[in-house]
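Engineer: Mind folding the following:
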Amino acid sequence: MERGIDSFKSSTGRWLFGTLAGWGTLLLCAVGVGLVILGYRWLANMASVYEVTDQRLIVKRGLFIKSIDEIELYRIKDVRLDYSLLNQLVDIGTITLTSTDPTTGNARFVLRDVPMARDRREGLRGLVERARQKRGVREIDVDEDRGFAGWGRATG
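Structural biologist: Here you go, the predicted structure:
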């Protein structure tokens, strides 16, 4: 039985104070343009919800027309976290997932302005490892020039 672990959205407020783009938007608010940018950013963040279960990452998008995508955790190959000095001050970051799931099309899937990103990345990494162990998933590296590189002696 699948159980929910976490649910979150990108943080508009933390983006505003934790990124150079956010500070620029605050300056533009003085002439009114920043309010449009802020409103657009807020709507975009409200339209996306990320839910983590012990088996999947579920991405719900849309205000009027909804879409739901999911990434099976056992298919995630890498969980990367990027954050700037400003991001650290307000505790947000960008989590990038590399996955073999059809949802991502073997490309990177990016979650921007994630609150408590360091903790969420570690939690997600642990869930991915447990999901892979539960399904017996093993990763085999293949060197395109030399073929299968899983066994045999190491070459330098």
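Engineer: use CA for all of it now, contacts and neighbours both
Structural biologist: OK.
Engineer: List the residues that contact the residue nearest to the spatial centre of the chain.
Structural biologist: Centre of the chain computed as the mean C-alpha position; nearest residue by C-alpha atoms, centre = their mean is Leu111, 3.3 Å away. For Leu111, the contacting residues are 10, 94-96, by C-alpha atoms under 8 Å, 6 or more residues apart in numbering.
Engineer: Confirm it sits in a strand?
Structural biologist: Yes. Following the definition DSSP: H, G, I helix; E, B strand; the rest coil, Leu111 is counted among the residues of a strand.
Engineer: any idea how far it lies from Leu38?
Structural biologist: 19 Å (C-alpha to C-alpha, to the nearest Å).
Engineer: what's the answer for Pro102, then?
Structural biologist: For Pro102, the distance to Leu38 equals 33 Å [C-alpha to C-alpha].
Engineer: who's more crowded, the two?
Structural biologist: The neighbour count for Pro102 versus Leu38, taken as other C-alpha atoms under 10 Å, is higher for Leu38 (20 against 13).
Engineer: secondary structure element for the closest residue to that one other than its chain neighbours?
Structural biologist: The spatially closest residue to Leu38, leaving aside those adjacent along the chain, is Thr25, at 6.9 Å (C-alpha to C-alpha, 6 or more residues apart in numbering). With secondary structure defined by DSSP states H and E, Thr25 is part of helix 20-29.
Engineer: Which elements pack onto that helix?
Structural biologist: Using 3 or more C-alpha pairs under 8 Å, 6 or more residues apart in numbering; DSSP states H and E, the elements in contact with helix 20-29 are helix 12-18, helix 33-46.
Engineer: next up, for comparison:
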Amino acid sequence: MENNEILLKPAMSFAVLKILPLIFLALLFLLLAWYLSPFFVFFSIGTLAAGWYRLLYIRKSIYLVTPEVVRISRGIFFKRTDMLEIYRVKDYVITQSFILQLLGLMNLTLKSTDAENPVIWMVGIPESDVIDTIRDYVQEARKHNRIYEIN
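Structural biologist: So this is what the prediction gives:
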């Protein structure tokens, strides 16, 4: 990556946190298989497979912020890449639940004037001052493209 590009990915701890309910459900199915019927093992395997897929999907999300665009790539089997011109960003919101604060992570929401992508969520990214950099990129892009906001 170049010096002015920022590559963000959801943290592994965030992905594990998101699949934790599926792991507990798989363990519950294993207990049911032990006490009731061995057929519950198949439900446990299916739940673990769904958790593994979700973990990979979260970890394969990539957010690339450049001075011109924000590029969001998601998907495992079918990849989707959305691009948002940086000058279209209107507002920035950082949210942190208690657990995310403990893990040093944050969720970043970018609100834009783009019709296709009015809201972009960057979830589970490491806590940083990326919002200041994005704000600088937005201001510079608006100045460069001669875009003025009228309220």
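Engineer: quick revisit: for the helix holding Thr25 of the first structure, which outside residues touch it?
Structural biologist: Residues outside helix 20-29 of the first structure that contact it (C-alpha under 8 Å, 6+ apart) are 15-17, 33-35, 37-38, 86.
Engineer: can you redo those as JSON lines with distance to Ile76 of the first structure?
Structural biologist: Output for the contacts of helix 20-29 of the first structure, formatted as JSON lines (distance: C-alpha to C-alpha, whole Å):
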{"residue": "Trp15", "distance to Ile76 of the first structure": "26"}
{"residue": "Leu16", "distance to Ile76 of the first structure": "30"}
{"residue": "Phe17", "distance to Ile76 of the first structure": "31"}
{"residue": "Val33", "distance to Ile76 of the first structure": "39"}
{"residue": "Gly34", "distance to Ile76 of the first structure": "37"}
{"residue": "Leu35", "distance to Ile76 of the first structure": "37"}
{"residue": "Ile37", "distance to Ile76 of the first structure": "33"}
{"residue": "Leu38", "distance to Ile76 of the first structure": "32"}
{"residue": "Leu86", "distance to Ile76 of the first structure": "28"}
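Engineer: top of these by neighbour count?
Structural biologist: Most neighbours among the contacts of helix 20-29 of the first structure, by other C-alpha under 10 Å: Trp15, with 26 neighbours.
Engineer: Who are the contact partners of that one?
Structural biologist: 22, 87, 92, 113.
Engineer: what range in the first structure does stretch 82-92 of the second structure sit on?
Structural biologist: Under TM-score structural alignment, stretch 82-92 of the second structure corresponds to residues 69-79 of the first structure.
Engineer: Kindly state which residue of the first structure is aligned to Val70 of the second structure.
Structural biologist: In the first structure, the residue matched to Val70 of the second structure (TM-score structural alignment) is Leu57.
Engineer: Likewise for Leu103 of the second structure?
Structural biologist: The pairwise alignment with the first structure assigns Leu103 of the second structure to Val90, based on TM-score structural alignment.
Engineer: Can you give me the neighbour number for that match?
Structural biologist: Taking other C-alpha under 10 Å as the criterion, the count of residues near Val90 of the first structure is 17.
Engineer: so who does it touch?
Structural biologist: For Val90 of the first structure, the contacting residues are 14, 17-18, taking C-alpha under 8 Å, 6+ apart as the criterion.
Engineer: Strands along the first structure, start to end?
Structural biologist: Counting by DSSP state E, the first structure has strands at residues 4-8, 48-53, 56-61, 67-72, 76-82, 92-99, 108-115, 142-143, 147-148.
Engineer: mean shift between the fourth one and the second structure?
Structural biologist: Average distance between strand 67-72 of the first structure and its aligned residues in the second structure, after superposition and using mean C-alpha distance after the TM-score superposition for the first structure, equals 1.2 Å.
Engineer: what does the fifth one give?
Structural biologist: For strand 76-82 of the first structure, the mean distance from the matching residues in the second structure following superposition reads 0.6 Å, by mean C-alpha distance after the TM-score superposition for the first structure.
Engineer: hmm, who's touching the longest helix seen in the first structure?
Structural biologist: When every helix of the first structure is counted residue by residue (DSSP state H), the longest turns out to be helix 117-135. Helix 117-135 of the first structure is touched from outside by 52, 54-55, 73-76, 79-81, 91-95, 138, with contacts defined as C-alpha under 8 Å, 6+ apart.
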